[in-house]
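Novice: Pasted the sequence and its predicted model underneath.
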Amino acid sequence: MKLSEFQRALVDEFGSQYGKSLASDLVLGELGGRTAFQAIEAGVPTREVWLALCREMGVPQSHWYGAGKPAPKR
């Protein structure tokens, strides 16, 4: 999962403002007590970060599709 795919999935699932807030403020124990953005910066694969965020937020598995979701065609 590319960073751009992570960012798109974040907005698709949580909305622009709330998604950014979650990724920058929510500390995820599964990621070593880091936020999503801190984990990505530390080298944790974005797919792992996305799935950890989904689990923490109780996102139904049917919505975890964001990992690897292709860019919309224009």
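Specialist: Yep, that arrived.

Novice: Please make it C-alpha for all contacts and neighbour counts, starting now.
Specialist: Will do.

Novice: give me the element the spatially most central residue of the chain is part of.
Specialist: Among the residues of the chain, the one closest to the centroid is W50, at 3.3 Å (C-alpha atoms, centre = their mean). W50 is part of helix 46-57 when elements are defined by DSSP states H and E.

Novice: One more: V59?
Specialist: Here V59 is assigned to no helix or strand, by DSSP H and E.

Novice: alright, now check it against this:
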Amino acid sequence: MRLTDFWQRMDQALGAGYAESWANDFVIESLGGRTVRQALAAGLDPKVIWRAVHRELGLPPSAR
């Protein structure tokens, strides 16, 4: 998954204004206790991060 696709999905799920804040502040245990921003900076695959976000938010299967 490209980063642009990842951020588009984040914006769709959380809203353009809130997605950035959430990515900076919300810690996801399945990402090693990292935020989305920290996971991206650590080099994790955006697809893996999106799957973790998807689970955390309880999004419908159609949002995968």
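Specialist: Received, thanks. If you're wondering where the values come from, they're calculated on a predicted model, not measured in any experiment.

Novice: all helices for structure 1, in order.
Specialist: 3-14, 16-25, 36-41, 46-57 (DSSP state H).

Novice: Now render those as CSV, adding distance to H63 of structure 1.
Specialist: As requested, the helices of structure 1 are arranged in CSV below (distance: least, C-alpha to C-alpha, whole Å):
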stretch, distance to H63 of structure 1
helix 3-14, 8
helix 16-25, 14
helix 36-41, 18
helix 46-57, 8
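
Novice: Nearest approach to W64 of structure 1 belongs to which of these?
Specialist: Each of those was scored for nearness to W64 of structure 1 using C-alpha to C-alpha, and the closest is helix 46-57 (6.8 Å).

Novice: can you state the direction angle for the closest one and helix 16-25?
Specialist: Orientation check (axes from the mean of the first three to the mean of the last three C-alpha atoms, to 10 degrees): helix 46-57 of structure 1 against helix 16-25 gives 100 degrees.

Novice: Which secondary structure elements does helix 46-57 of structure 1 sit against?
Specialist: helix 3-14, helix 36-41 (3 or more C-alpha pairs under 8 Å, 6 or more residues apart in numbering; DSSP states H and E).

Novice: that older thread, quick check: the helix holding W50 of structure 1 compared with structure 2, mean distance?
Specialist: Here helix 46-57 of structure 1, set against structure 2 after superposition, deviates by a mean of 0.6 Å using mean C-alpha distance after the TM-score superposition for structure 1.
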